[in-house]
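Colleague: Sharing a sequence plus its predicted fold:
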Amino acid sequence: MNDTIQSLRRDAANIFRAGIDAADPFQAVARSLKADAHQLEIALDLEHPEQKRVGQWSKVHLIAFGKAACAMADAAQQIIPTDCQAKPGIAVTNYENASAVDNIRVFAAGHPLPDDAGLDAAKQVAATVAQAQPQELVLVLVSGGGSALLPYPTDGVSLQDKIKTTDLLLASGATINQINCVRKHLSKLKGGGLAKLAAPADLHALILSDVLGDDLSSIASGPTVADDSRYADAVAVLHDKALWDKIPQTVRVHLEKGCRGEIAETPKSGDPLFAHTGHTLLGSNRISVNATLQAAQRLGYETILYDDHLCGEARGEAEKLVLAAKQRQRQGLHKATALLAGGETTVTLTGSGKGGRNQEMALAFALAAERHGLNGDWVFLSGGTDGRDGPTDAAGGLVDPATVKLIAGAAALLDNNDAYNALKQSQDLLDTGATGTNVADLQVLLILPTDSR
């Protein structure tokens, strides 16, 4: 590997890290809360600090769930006076991110597929929230991964049946919104269920978004907000993905009962129970993409926002990005250029290999770059801000012009959805470890002018 490529790889990794740092969960919570002996102030918009919610709640019940739960809970418990905290608070996170927090019971659970530990934690959360009284506050700290980490299936549907349904949806190429639509209608907590349990106490959610567009009803499947999707929408998703005949019978029966009105819908917009709820968006993919743009500029790159809502099949989006880079080269690159993106692609599984959407996109980019003749020095990084891409220990991939040459049968491995083992061969796996946050994915493409070597 020549020195130029090594330098580009370092820059790409540093730009990616800037995006992760912008979503630091501890600092985000610390910026949003202010307390003294008499009252608690909650920022409603971090960009407009004058907008705040102020209350003199007798007790604050701390509930955190998601990949950033421990860091968020730690920040909150340090700020809120100890004698105001209902003991103990609860944090539910994935196994990699679990750590001890003062005054908080920490539960580690499965992600991306839920497990029995998550179910036990969800029952504890439900029981705690249901105890909240008028003049008390349920402070909910939400981060990415919350849907899987807090499974509480509705009556008649087992956790294993819900896991199978989720597994089928993940493998089908369904979007996160489609998956959450189904999960909300199989859950006691999602789709406004947690807010329903908290009433008549006040509730406020501090939210770190891993959903493109920051739709609050989709983040962690919207446990604290109204859900305007219906049972019929969940059924439509399963039919659209050709899964209706594959899901467990208990799930079909439950959804059919919901469509017939035999089971209550999730709470909708305008429901009086939401009169005492509030929400603050602490971080998002958009905020992290902006941070990568600033980092690339500081490193001297001409920056181009390629897409701040990147979605679609990972390998297809990779090829589109290669073609966009080729177009830039034809127009003439006069200085080092960074094409930056953020979002969440999907993968429709057809093989039996190992990987995640970011590894798949990185390998597909390397193959497409060779196929279309992307010349000169370049590197491409695609990574998950949580540091875990799919069911692997890598955050994604970081590839360059030599990648394909170092992989035996790269195209066949991609066809088998085996990007992890392909990139392991070329030593192009992106390894950050668990980051403690999650605001979806970031992509960094760095290209030098062809005469700059």
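Modeller: Received the coordinates, thanks.
Colleague: alpha carbons only for contacts and neighbour counts from here, please
Modeller: OK.
Colleague: what about the residue lying closest to residue 426 once chain neighbours are set aside, neighbour count?
Modeller: Excluding the flanking residues, the one nearest residue 426 by CA to CA, 6 or more residues apart in numbering is residue 406, at 5.1 Å. Neighbourhood size, residue 406 [other CA atoms under 10 Å]: 16.
Colleague: Residue 406 contacts residue 428, doesn't it?
Modeller: No. The pair residue 406 and residue 428 fails to qualify as a contact (CA atoms under 8 Å) at a distance of 9.8 Å.
Colleague: what's the burial count for residue 101?
Modeller: Considering only other CA under 10 Å, residue 101 is surrounded by 17 other residues.
Colleague: Just confirm it is within a strand.
Modeller: No. Using DSSP: H, G, I helix; E, B strand; the rest coil, the assignment for residue 101 is coil, not a strand.
Colleague: contacting residues for it?
Modeller: 70, 73, 74 (CA atoms under 8 Å, 6 or more residues apart in numbering).
Colleague: gap between residue 214 and residue 122?
Modeller: With distances taken as CA to CA, to the nearest Å, residue 214 is found 24 Å from residue 122.
Colleague: what about versus this one:
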Amino acid sequence: MIEQAKTIFRAGVEAVDPQQLIDQYCTLKDGEFTIRDTSFDLSSIEDVWVVGFGKASARMAYALEKLLGNYVSGGVVITKYGHQLPCKTVKIREAAHPVPDERGVEATKELMHLLEQTSSRDLVITLISGGGSALLVDVPSEATLKDLMLANDLLTKSAASIHEINTVRKHLSTLKGGQLGRAIYPAQGLSLILSDVLGDELSVIASGPTVADDSTFSQAVAILQEYHLWEKFPNSLKELLREGVEGRRQETPKKEALSLQQMQNVLLGSNRMALEACQAKAEELGFQVKILTYEFSGETHESMEQLWQQLQREMGSLRKEARKQPICFLLGGETTLNVRGDGLGGRNQHRALLAAELIQGDHSWTILSAGTDGTDGPTDAAGAVVNGTTVQVLQKEGKELSQYKEAFDSYTYFKDSAFHMITGPTYTNVMDLIVAVNNGQ
């Protein structure tokens, strides 16, 4: 069951591989480049430039180069360390995620320098995926990189949602929240986007750098206050936000902004696509399949308790129907983990730890929780897969689940065990997948 759960997960990841998506949805014929319902006559365009940022951006650039060939004049793409790929004309730069670093700052300057050379006769293709908020990093002149690093660390470790976190990020930047569109204008713009947010809201993915933004400085301040971060926030950034509230700083571009009128934003891949591929694979393996939700969210502990109750109800209904066929329940989304310990891990490994506690002794269940990007929190693990024996097996190795749970140290709990999922970079990113399989007995 563990191997089958992994096979189902891998099918979901493969379905949203950028190479697969570009092969499926993009064509080039007689100089006409078409992506879904949007087309560009490349023979009438002077230069095609490729820029991008995110965990999947290097793979997106690699696939796009293969399709467009000599039409690509050059570009700069910023991805996470360890996600480098050999592109021919597009320069791939690596930087830190989720907390930005100096390499990210320098790569962003290089990207912006390229955009300064574009004209109205050009096409700029922007490749956007999850992780882009930390990788496209400009430091306000009044602040330091250290200030920005602290701000990102506070935000990502809080209970704030990604929508709320990115509202703040947009207003600490001159590029996020549609502002990159100002730098691209007057060139034509096309953004190819992989969604890692609930509801696939384009203005939230990587902080929506090429999408109109309806959030405000006042909302950013309110979010910091709601999660008790305002007092901990660097003074330089608080002053920047105050200036914005008082109207002394330009707001992010709204939908009527001229700089965004020539921008086409196309959703290339999503968690829903991955889940549907998981469903197809599970059915192929002989499972009865039910997708429980495309928007699994909430606080990690609470959502896991609710999920376990739902799984028990679902199985109760199936038993009344006297069905003994193995069943696979699928969920996609992203929960929030409010870290209160000093351990190492991420929401997927912590969710798997909670699942191991809930199903211990029940040999009918196997539950996998993993990130489609191959990275869970600041670790090299994608997540973990557990069954009814996990707690007992690791207990024999001297690992008491309660201690690791309290310390939020799920990575160490699963480390060097058969339950840990180490996939390496997947070069894609569409949130998390949960695969819960029951043997039907």
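Modeller: All right, it came through fine. Worth saying up front: this structure is predicted, and the values here are computed from it rather than measured.
Colleague: So after superposing, what's the score?
Modeller: Remark: TM-score between the superposed chains equals 0.94 [TM-score structural alignment, normalised by the length of structure 2]; 431 aligned residues with a CA RMSD of 1.5 Å.
Colleague: out of the contacts of residue 101 of structure 1, which one sits closest to residue 440 of structure 1?
Modeller: Nearest to residue 440 of structure 1 out of the contacts of residue 101 of structure 1 is residue 70 (CA to CA; 18.5 Å).
Colleague: Confirm for me that the closest one is in contact with residue 96.
Modeller: No. Counting by CA under 8 Å, residue 96 is not a contact partner of residue 70 of structure 1; they are 11.1 Å apart.
Colleague: now the residue nearest the centre of structure 1: how far from residue 259 of structure 1?
Modeller: With distances taken as CA atoms, centre = their mean, residue 210 lies nearest the centre of structure 1, 3.3 Å away. Distance, residue 210 of structure 1 to residue 259 of structure 1, using CA to CA: 29 Å.
Colleague: Buried residues, the helix or strand harbouring residue 21 of structure 2. List them.
Modeller: Here residue 21 of structure 2 sits within helix 18-25, counting by DSSP states H and E. Neighbour counts over helix 18-25 of structure 2 (16 or more other CA atoms under 10 Å) mark 18, 19, 21, 22 as buried.
Colleague: For the lengthiest helix in structure 2, buried residues please.
Modeller: Ranked by residue count and defined by DSSP state H, the top helix of structure 2 is helix 300-320. Judged by neighbour count using 16+ other CA under 10 Å, the buried positions of helix 300-320 of structure 2 are 300, 301, 303, 304, 307, 308, 311.
Colleague: Now check structure 1 for the residue matching the fourth one.
Modeller: Spelled out, it's residue 304 of structure 2. Under the alignment (TM-score structural alignment), residue 304 of structure 2 pairs with residue 318 in structure 1.
Colleague: What sits closest to that match if chain neighbours are left out?
Modeller: Using CA to CA, 6+ apart, the closest residue to residue 318 of structure 1 is residue 365 (4.8 Å).
Colleague: mind checking how far whatever residue of structure 2 lines up with residue 142 of structure 1 is from residue 416 of structure 2?
Modeller: Under the alignment by TM-score structural alignment, residue 142 of structure 1 pairs with residue 128 in structure 2. Applying CA to CA, the value for residue 128 of structure 2 to residue 416 of structure 2 is 34 Å.
Colleague: which one of those two has more residues nearby?
Modeller: Neighbours were tallied for residue 128 of structure 2 and for residue 416 using other CA under 10 Å; the higher tally belongs to residue 128 (33 against 10).
Colleague: For that one, which non-adjacent residue is closest in space?
Modeller: residue 193 (4.8 Å).
Colleague: any idea which helix or strand carries the one you found?
Modeller: Following DSSP H and E, one finds residue 193 of structure 2 within strand 188-194.
Colleague: Could I get the full set of strands for the stretch 151-300 of structure 2?
Modeller: 188-194, 263-269, 288-296 (DSSP state E, counting those that start in this stretch).
Colleague: Quick one: these as CSV, columns for distance to residue 239 of structure 2 and mean neighbour count too.
Modeller: Converted to CSV, these look like this (distance: least, CA to CA, whole Å; neighbours: other CA atoms under 10 Å):
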stretch, distance to residue 239 of structure 2, mean neighbour count
strand 188-194, 32, 25
strand 263-269, 32, 20
strand 288-296, 36, 16
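Colleague: Which one of those lies nearest to residue 7 of structure 2?
Modeller: Among the strands of the stretch 151-300 of structure 2, if distance is taken as CA to CA, the winner is strand 288-296, at 14.5 Å.
Colleague: what about that closest one, how far off from structure 1?
Modeller: Relative to the matching residues in structure 1, strand 288-296 of structure 2 has an average distance of 0.9 Å after the fit, by mean CA distance after the TM-score superposition for structure 1.
Colleague: Would you mind getting the angle between that strand and helix 300-320?
Modeller: Angle between the axes of strand 288-296 of structure 2 and helix 300-320 is 160 degrees (criterion: axes from the mean of the first three to the mean of the last three CA atoms, to 10 degrees).
Colleague: ok, back up a step: filter the contacts of residue 101 of structure 1 down to just the ones in helices.
Modeller: Using DSSP H, those in helices are 70, 73, 74.
Colleague: how close does the last one sit to residue 91 of structure 1?
Modeller: Read it as residue 74 of structure 1. From residue 74 of structure 1 to residue 91 of structure 1 the distance is 9 Å (CA to CA).
Colleague: Tell me, how many residues neighbour the residue nearest to residue 318 of structure 1?
Modeller: Around residue 365 of structure 1 there are 28 residues (other CA under 10 Å).
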